[in-house]
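Chemist: Only the shape, not the letters, is given here:
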């Protein structure tokens, strides 16, 4: 296990060709052996290019309004309710993931995809015993059903001869020569990569803002100022998490949550001996971040030391969907802080893993519309 920025860079960037990503074989079977995060070399480079083409900051500008609609509908459905934050954020992240994959077509397939994917989710961390009645067996059957749904969508799309700019459309490019099986593996893999990680970090944002009311108030004022500026100018402004000029605090809150929570604790790399770069150790090393357990967005007012902040990994296998993840976090945070108030049901000091770190019990809160 390695926990220094220098050694981690050697494994993930400088000598990445000597260390291949590796996952338990059962996980590869369930998600698909030809998915991007199980691949290396030229095939990985091609997949990464196709993913990035569909979810670059420029590309996702076209779906900001759709993500905003999902965020507004999500928060509206929670008004006045006692909720488990993590479960509701998983639904939000799942719907955004489907939007990025299928565009506006996603509504037609959402319920079927959700039903089978949730079965896979239940079996993901189960014992890999493929016998009738086991969670693993049910998950593998659901995996086949998801492949059939995507095969149907691919068949329909090919019959229309239309050009699609979503992620599925990028994978369908004839010049890239991907088979239906390769496309299904990668779409299912993207849903897995996009859902629980993003939902986890949003849950921690709820927690840290509730525990730091002065920060919450400052973020609210910053977001309300954006609304006011938009109304006064009459221009249609696109929310941009990297807009440090108009949203310096909000951007720092997201960065600090990514650091403190460190949803991606580590990543597997296989060499002559297995190597495990420990992202949490880097993020919580007091030499890199003084008082590392303290939630303090101001630590990002100045640039941090190189290679000490890597919430999305680093190198050729870093998360290609990080811009989409940060955008959906920002959009929901914008509407949460300007339109709603919420409170945690009880002090939240415990951490649970499933497999990513979460506040205890998924952070129960009471949320309501501001009057």
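Modeler: Okay, I see it. This one's a predicted model, so the numbers in the text were calculated from it and none came from an experiment.
Chemist: CA only for contacts and neighbour counts going forward, please
Modeler: Noted.
Chemist: packing partners for whichever strand or helix holds residue 83?
Modeler: Secondary-structure assignment from DSSP states H and E places residue 83 in strand 81-84. Judged by 3 or more Cα pairs under 8 Å, 6 or more residues apart in numbering; DSSP states H and E, strand 81-84 is in contact with strand 364-369.
Chemist: other SSEs contacting the strand it packs on?
Modeler: strand 81-84, strand 340-344.
Chemist: Redo these as CSV? Include mean neighbour count and distance to residue 271.
Modeler: Below are the helices and strands packed on strand 364-369 laid out as CSV (neighbours: other Cα atoms under 10 Å; distance: least, Cα to Cα, whole Å):
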stretch, mean neighbour count, distance to residue 271
strand 81-84, 15, 40
strand 340-344, 17, 44
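Chemist: Next, format the ones you listed as a markdown table and append distance to residue 37.
Modeler: Listed next are the helices and strands packed on strand 364-369 as a markdown table, based on distance: least, Cα to Cα, whole Å:
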| stretch | distance to residue 37 |
| --- | --- |
| strand 81-84 | 30 |
| strand 340-344 | 36 |
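Chemist: out of those, which comes closest to residue 33?
Modeler: Of all the helices and strands packed on strand 364-369, it is strand 81-84 that lies closest to residue 33, at 33.1 Å by Cα to Cα.
Chemist: just so I know, which of the helices and strands packed on strand 364-369 lies nearest residue 291?
Modeler: strand 340-344 (24.6 Å).
Chemist: Can you list the neighbours in contact with the strand holding residue 83?
Modeler: By Cα atoms under 8 Å, 6 or more residues apart in numbering, the list of residues contacting strand 81-84 from outside reads 361-368.
Chemist: Out of those residues, which end up buried?
Modeler: 362-368 (16 or more other Cα atoms under 10 Å).
Chemist: for comparison:
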């Protein structure tokens, strides 16, 4: 595994850690509100060094090994202190369901303030309560299977264009970087429909700057990546406001996500402001781009490494290709619903890669779970990767085996898109575009990986080392 710590990341860690002293105020010093809380104790685990906690251990080794070793030593619920705050980590399906579904009202979504500034405070996944519920229904309506089936022709065109572009280049391409461009274009399509190329290019240019600054050191000093990202974020607001103005002027109300947001009215007949719409557009693009790109990158690696599996996927897709007169007819929605072998490859890739390894929540009050106290203000982290790689639920979990999904997984053991009210509303769109992309990849193109280095890099999502360099060519 490839893990690198730069001087900047160390400096960021120290600064963040120095601002958080919550762990010094242990819950035993607080007044309990009921007898159960009086007898509850903190979960087992180590809080690490004063101020520093265990952040350096987390960043100096494969994070998956860090979480797995903790679970092996302490069990499926344990405490630690990372990224400046005390945390309770949960590695069982029941605990994940408790936090994300049955008692979700006790745990609010939480993100670093620096990241919230770049996405926008009105974004869907920063909220609980009625605002979140109404907005989520709005996003789900624009990304439902009934809505996205209309995107099949445009998604297909986008996939074909990307693959032809890669095959036309004599040089090595970095698959992850190219997949990010592909998934961004799909995101633009789902939000804006057929957007004017000038606006699309402006959004792409500024979004790339925001994306670069998102995981950088959060300082507003002019010239830094984060400072540039803040400026680019303001420009995106201006671009979206201009697009909204043109739609209103032309009285165009499409059924894309932007159209749904423009038609929205709350119970007081209040519409969303341009800033609220911009925040949620950026939120959707952020949620879609890196995750979809990471999974597709892993799929290409897994298929390349297992030629027998690749042939099985080709056989399935070639039958559809020939039924469509060797690609002269476009894919149909019903065809994308009937790709069982390919779909199981996607499911197993989602499980193996576990792009979203965990999610952050924060206890809004003292909570007792299985006799353990989760104090108010502590971060709570359901560990999806630990659950996905648990041999109790997935035998030989580190082997890539799509056949395991011939039987549905046990409830709450497979959560690649999260769970509960804050699960990803765009998961159907993501899977649709993966199916379309794989169809054209295996029926019309070939690829080979360049270099034999193995490993994983985190940026911050796990991707193959160096972003998976490869060459493509047409069959």
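Modeler: Cool, got the structure. Here the structure is a predicted model, which is why all the values come from computation and not from measurement.
Chemist: Quantitatively, what TM-score do the chains reach?
Modeler: After superposition, the two chains reach a TM-score of 0.96 (TM-score structural alignment, normalised by the length of structure 1), with 367 aligned residues with a Cα RMSD of 1.6 Å.
Chemist: quick one on the thing from earlier: compile the contacts of strand 81-84 of structure 1 into CSV and extend it with columns for distance to residue 128 of structure 1.
Modeler: Below are those laid out as CSV (distance: Cα to Cα, whole Å):
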residue, distance to residue 128 of structure 1
361, 26
362, 26
363, 30
364, 32
365, 35
366, 38
367, 39
368, 42
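Chemist: which of the buried ones among the contacts of strand 81-84 of structure 1 sit farthest apart?
Modeler: Put simply, by Cα to Cα the two of those set farthest apart are 362 and 368, 18.3 Å from each other.
Chemist: what range in structure 2 does the host helix or strand of residue 143 of structure 1 sit on?
Modeler: Using DSSP H and E, residue 143 of structure 1 maps to helix 135-160. The counterpart of helix 135-160 of structure 1 in structure 2, counting by TM-score structural alignment, spans residues 225-250.
Chemist: still on that earlier bit, who are the packing partners of the helix holding residue 143 of structure 1?
Modeler: Checking 3+ Cα pairs under 8 Å, 6+ apart, helix 135-160 of structure 1 ends up next to helix 25-31, helix 106-124, helix 180-211.
Chemist: Give me the next element, helix or strand, following the shortest one.
Modeler: Tracing the chain C-terminally past helix 25-31 of structure 1 and defining elements by DSSP H and E, one meets helix 41-55 next.
Chemist: can you give me the offset of that next one from its chain's centre?
Modeler: Put simply, helix 41-55 of structure 1 sits 18 Å off its chain's centre (Cα atoms, centre = their mean, to the nearest Å).
Chemist: and that helix with helix 180-211, angle?
Modeler: Helix 41-55 of structure 1 runs at 60 degrees relative to helix 180-211, counting by axes from the mean of the first three to the mean of the last three Cα atoms, to 10 degrees.
Chemist: so stretch 15-28 of structure 2 corresponds to what in structure 1?
Modeler: Under TM-score structural alignment, there is no match for stretch 15-28 of structure 2 anywhere in structure 1.
Chemist: To which residue of structure 2 is residue 307 of structure 1 aligned?
Modeler: Residue 307 of structure 1 maps onto residue 412 in structure 2, by TM-score structural alignment.
Chemist: any idea how far residue 173 of structure 2 is from residue 445 of structure 2?
Modeler: The spacing between residue 173 of structure 2 and residue 445 of structure 2, counted by Cα to Cα, to the nearest Å, is 15 Å.
Chemist: what's the residue closest to the geometric middle of structure 2?
Modeler: residue 291 (4.2 Å; Cα atoms, centre = their mean).
Chemist: Identify the residue spatially nearest to it, adjacent ones excluded.
Modeler: residue 355 (6.4 Å; Cα to Cα, 6 or more residues apart in numbering).
Chemist: burial measure for whichever residue in structure 2 pairs up with residue 328 of structure 1, as a count.
Modeler: Aligned by TM-score structural alignment, residue 328 of structure 1 pairs with residue 433 of structure 2. Per other Cα atoms under 10 Å, the neighbour tally for residue 433 of structure 2 reads 23.
Chemist: What is the helix or strand hosting residue 433 of structure 2 packed up against?
Modeler: Per DSSP H and E: residue 433 of structure 2 is located in helix 427-444. Where contact means 3+ Cα pairs under 8 Å, 6+ apart, helix 427-444 of structure 2 is packed against helix 145-148, helix 152-167, helix 274-305, helix 307-323, helix 333-336, helix 340-353.
Chemist: Kindly present the ones you listed as a markdown table, with separate columns for distance to residue 256 of structure 2.
Modeler: Shown next, in a markdown table, are those (distance: least, Cα to Cα, whole Å):
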| stretch | distance to residue 256 of structure 2 |
| --- | --- |
| helix 145-148 | 8 |
| helix 152-167 | 13 |
| helix 274-305 | 11 |
| helix 307-323 | 28 |
| helix 333-336 | 18 |
| helix 340-353 | 26 |
